[in-house]
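Q: I'd like to go over a predicted model; first the sequence, then the structure.
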Amino acid sequence: MIPAAVFASGSGSNAEAIVEESHLPCTIELLVCDKPAAPVISRAKHWNIEVFVCDPKTFPNKQAYEQAILTKLREKQIEWIFLAGYMRLIGPTLLEAYPERILNIHPSLLPAFAGKDAIGQALTAGVKVSGVTIHFVDAGMDTGSIIAQEAVRVLETDTNQTLHQRIQAIEHRLYPETIRYILTERERNDSNATSVDQRIR
């Protein structure tokens, strides 16, 4: 099984969906949280997953903050990172250590409504369709290569809460499905590349 980490800043509902999915080719070995009072921390205790609370306010800069996280990830031999409501841009320290091995989930059909409050943005814009996007993480804000998307209708009667509930229901299914697909394909490709390399040798 592939050792992986989940990063979260809030309630942790998407983190829970990943942790409780029994058919993933990975095990969640670590929860990284940047908010010492985040509800996800207490939830993680029920999952029997180690929690690493890393408060950026206690570091002189982003590089030092991410270096502390990277040290912990290497200690746990983490191979993949899944962002699940982690409200910080990933910087060069982690991006260089995990190229195309960091996934994020976003509550819109990117590139529409990137950044914070995507659901509020969609309601303000008056769109008829929003949705969910899962993508690789790069240096930008929700700009990485898109892996999967699923649309959600926006009803005339929708509030932020009602639309959020329907989008979240999709998130909790689509994120584990996409993680399973990506990890399975990546491991298969890595295995095929190794076999070719061995034949060449």
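A: The structure has been received and is ready for your questions.
Q: from here on, contacts and neighbour counts on C-alpha atoms
A: Will do.
Q: how about the secondary structure of L30?
A: Here L30 is recorded as strand under DSSP: H, G, I helix; E, B strand; the rest coil.
Q: hmm, I was thinking of V132
A: Under three-state DSSP, V132 comes out as strand.
Q: another structure for you, compare them:
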Amino acid sequence: MAKERLGVLCSGRGTDLQSIIDAIGRGEVAGEIAVVLADREGAYALTRAREAGIPAACIDRKAYERRELFEEALIAALEEAGVTLVVLAGFMRILTPLFVRHFTGRILNIHPALLPSFPGAHAHRDVLAYGVKVSGCTVHFVDEGTDSGPIILQAAVPVLDGDTEETLGARVLEQEHILYPKAIQLYCEGKLRVEGRHVRIIE
């Protein structure tokens, strides 16, 4: 069976990307990264990819007048690389229906909170402001909403007295680096079945 070809979209440091690169290197993910794309040139994720010998490019959002044109450029680059699964790894852009429909059922994202609680770009801040005792991370399929797609896996992390966004974020990130490769491997093995809002894991 042909390996899944991953296209990883990033905006920043690329630590989740690195966890996927490392997991593939250990033989824990039966896929290959075909291309890494970032929406800004300064994203360190591009450096990580290039150091690992993975094709990488910047498709700068600022270079496009409209979001649809930017997404069309992303789609073209992913298709050219033969991508079969799109992996969002710290990609700080909301994708429009144009993009989501092109890759329906083939986009994964990881969010640094226990969805459906605390969606959006400031999860750790919102978690601390609300005063919950448990946070974590969620891997989900991407749909046309914001952090609203069917949930694949979750991991819980305690919120400690005195936590800051940085300290909580660091503990959550540790779990992200474990959880995301696991979810990608389940997809690569064909073990995920979406039934409405539910994702069944087939053993």
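A: Received it, and whenever you're ready, just let me know what you need. Note that the coordinates shown come from a computational prediction; the quantities given were computed from them, not determined experimentally.
Q: just give the TM-score of the two.
A: In this superposition the chains share a TM-score of 0.89, using TM-score structural alignment, normalised by the length of structure 1; 188 aligned residues with a CA RMSD of 1.4 Å.
Q: roughly how far apart are the alignment partner in structure 2 of E100 of structure 1 and P116 of structure 2?
A: Using TM-score structural alignment, the equivalent of E100 of structure 1 in structure 2 is G105. Per CA to CA, to the nearest Å, G105 of structure 2 is found 19 Å from P116 of structure 2.
Q: who has more neighbours, those two?
A: Using other CA atoms under 10 Å, the more surrounded residue of G105 of structure 2 and P116 is G105, with 16 against 12.
Q: grab the longest helix from structure 2 for me.
A: Determined from DSSP state H, the single longest helix within structure 2 is helix 165-188.
Q: what's it aligned against in structure 1?
A: Taking TM-score structural alignment, helix 165-188 of structure 2 hits residues 160-183 over in structure 1.
Q: by how much does that stretch deviate from structure 2 on average?
A: Here stretch 160-183 of structure 1, set against structure 2 after superposition, deviates by a mean of 0.8 Å using mean CA distance after the TM-score superposition for structure 1.
Q: buried sites along that stretch?
A: Judged by neighbour count (16 or more other CA atoms under 10 Å), stretch 160-183 of structure 1 contains these buried residues: 163-164, 167-168, 170-172, 174-180, 182-183.
Q: again, but for stretch 66-86 of structure 1
A: Buried, per 16+ other CA under 10 Å, within stretch 66-86 of structure 1: 66, 69-70, 73, 78-86.
Q: which one of those residues is nearest to P92 of structure 1?
A: Lowest distance from P92 of structure 1 to the buried residues of stretch 66-86 of structure 1 (CA to CA) belongs to E66, with 8.7 Å.
Q: residues contacting the alignment partner in structure 2 of the closest one?
A: Matched to structure 2 by TM-score structural alignment, E66 of structure 1 sits across from E71. By CA atoms under 8 Å, 6 or more residues apart in numbering, the contact set of E71 of structure 2 is L95, L98, F99.
Q: which residues touch L24 of structure 1?
A: P176, I179, R180.
Q: look up how far F52 of structure 1 lies from it.
A: Counting by CA to CA - L24 of structure 1 and F52 of structure 1 are separated by 22 Å.
Q: again, but for S108 of structure 1
A: According to CA to CA, S108 of structure 1 and F52 of structure 1 sit 29 Å apart.
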